[in-house]
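Q: here are the coordinates; sequence isn't available:
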């Protein structure tokens, strides 16, 4: 077994700053969305994913894999969002065990109403703190991290 390759001081600083910033960002975005639109950050993310999907619907498993919500959390969120009229479950004809979550017109309108305040909060929390060069470097770095993680997932 190879010895542990510990993080350098700068790597540790970056890692902790990333974790802290991500946690605080999610908390702040959730507070803003709840305060201004009555919708949680997790629900907003689900509505965005459905709005971007073909026919505005995804399998429940795909939705869980694409979001920051667990599979059991997706089930609870979709139930809550069904009650609000934002999504509907559609039985999967090719697999009777599976179901689609489909964005309704009311859900799309809810997303459209929440989006301007959310984008303003994202810009204020993230992009206003960065230079154009920072954005370019960070976009490249996070794309590389994401691509590496996706590659690892596809081989396991």
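A: Nice, thanks for sending it over. Just so it is clear, the structure is predicted and the values come from calculations on it, not from any experiment.
Q: all contacts plus neighbour counts: C-alpha atoms, from now on.
A: Fine.
Q: OK, contacts around the spatially closest residue to residue 68 that is not a sequence neighbour?
A: Closest residue to residue 68 apart from its sequence neighbours, by CA to CA, 6 or more residues apart in numbering: residue 42 at 7.4 Å. Going by CA atoms under 8 Å, 6 or more residues apart in numbering, residue 42 touches 30, 68, 69.
Q: Check it against this one:
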């Protein structure tokens, strides 16, 4: 096998391993989160972003861009969460065309409960398994890939 063929095989093997890891780890954490708190991963992501914001609210556009979601996905998810009382939609003061998503009291309680469950699962399946050196290597790898993704990111389409 040539050096090029070996390199391609190594990339393919690493990619396949990463895909299995990502799928199984995300699935396991999501199942535990849903069983313990009733929140989906999408619920958690939105509630977490809102809870981390200074005034517990974000413009829908900022939320969508921060999550890197399509407009329709966010709209559907927010509709479901609003019907459960986790978030509320308000008119945006700065831009009458925009919407501000606000964390409700029920949303605050839900994310508070979910943070502990999520942190415990991440620790159990990720943090407790990897050494300090492996965590540092993974952080470095993630940064390198994220930098490439940022370099190659398409120009945003207005209104998307």
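A: Received the coordinates, thanks. Keep in mind the model is a prediction, meaning the values are calculated, not measured.
Q: What does the superposition give as a TM-score?
A: Comparison of the two superposed chains (TM-score structural alignment, normalised by the length of the first structure) gives a TM-score of 0.86, and 152 aligned residues with a CA RMSD of 2.1 Å.
Q: From the contacts of residue 42 of the first structure, list the buried ones, please.
A: Buried members of the contacts of residue 42 of the first structure, counted by 16 or more other CA atoms under 10 Å: 30, 69.
Q: ok, so of the contacts of residue 42 of the first structure, who is nearest residue 7 of the first structure?
A: residue 68 (26.0 Å; CA to CA).
Q: still on that earlier bit, could you check how far the residue nearest to residue 68 of the first structure is from residue 78 of the first structure?
A: From residue 42 of the first structure across to residue 78 of the first structure, the span is 11 Å (CA to CA, to the nearest Å).
Q: Then residue 131 of the first structure?
A: 38 Å.
Q: likewise residue 71 of the first structure?
A: 11 Å.
Q: so where do the helices sit in the second structure?
A: Counting by DSSP state H, the second structure has helices at residues 3-37, 41-52, 60-67, 71-83, 105-122, 132-151.
Q: The third one: which residues count as buried?
A: Across helix 60-67 of the second structure, burial judged by 16+ other CA under 10 Å covers 60, 61, 63, 64.
Q: got the angle for it vs helix 71-83?
A: For helix 60-67 of the second structure against helix 71-83, the angle by axes from the mean of the first three to the mean of the last three CA atoms, to 10 degrees is 110 degrees.
Q: what's the answer for the longest one, then?
A: Taking the same axes, to 10 degrees, one finds that helix 3-37 of the second structure is oriented at 20 degrees with respect to helix 71-83.
Q: repeat for the last one
A: Taking the same axes, to 10 degrees, one finds helix 132-151 of the second structure and helix 71-83 inclined to each other by 120 degrees.
Q: residues making contact with helix 132-151 of the second structure?
A: residue 127.
Q: What of the fifth one?
A: Outside of helix 105-122 of the second structure, the residues that reach it under the criterion CA under 8 Å, 6+ apart are 29, 32-33, 36-37, 39, 44, 47-48, 51, 85-87.
Q: These: which two are farthest apart?
A: Pairwise over the contacts of helix 105-122 of the second structure, using CA to CA, the maximum falls at 29 and 85, 23.5 Å.
Q: Show me which of these two is the more surrounded one.
A: Counting neighbours by other CA atoms under 10 Å for residue 29 of the second structure and for residue 85 shows that residue 29 has the greater number, 21 against 14.
Q: Count the neighbours of the closest residue in space to that one that isn't next to it in sequence for me.
A: Leaving aside its chain neighbours, residue 29 of the second structure sits nearest to residue 121 (6.0 Å; criterion: CA to CA, 6+ apart). Using other CA under 10 Å, residue 121 of the second structure is surrounded by 19 other residues.
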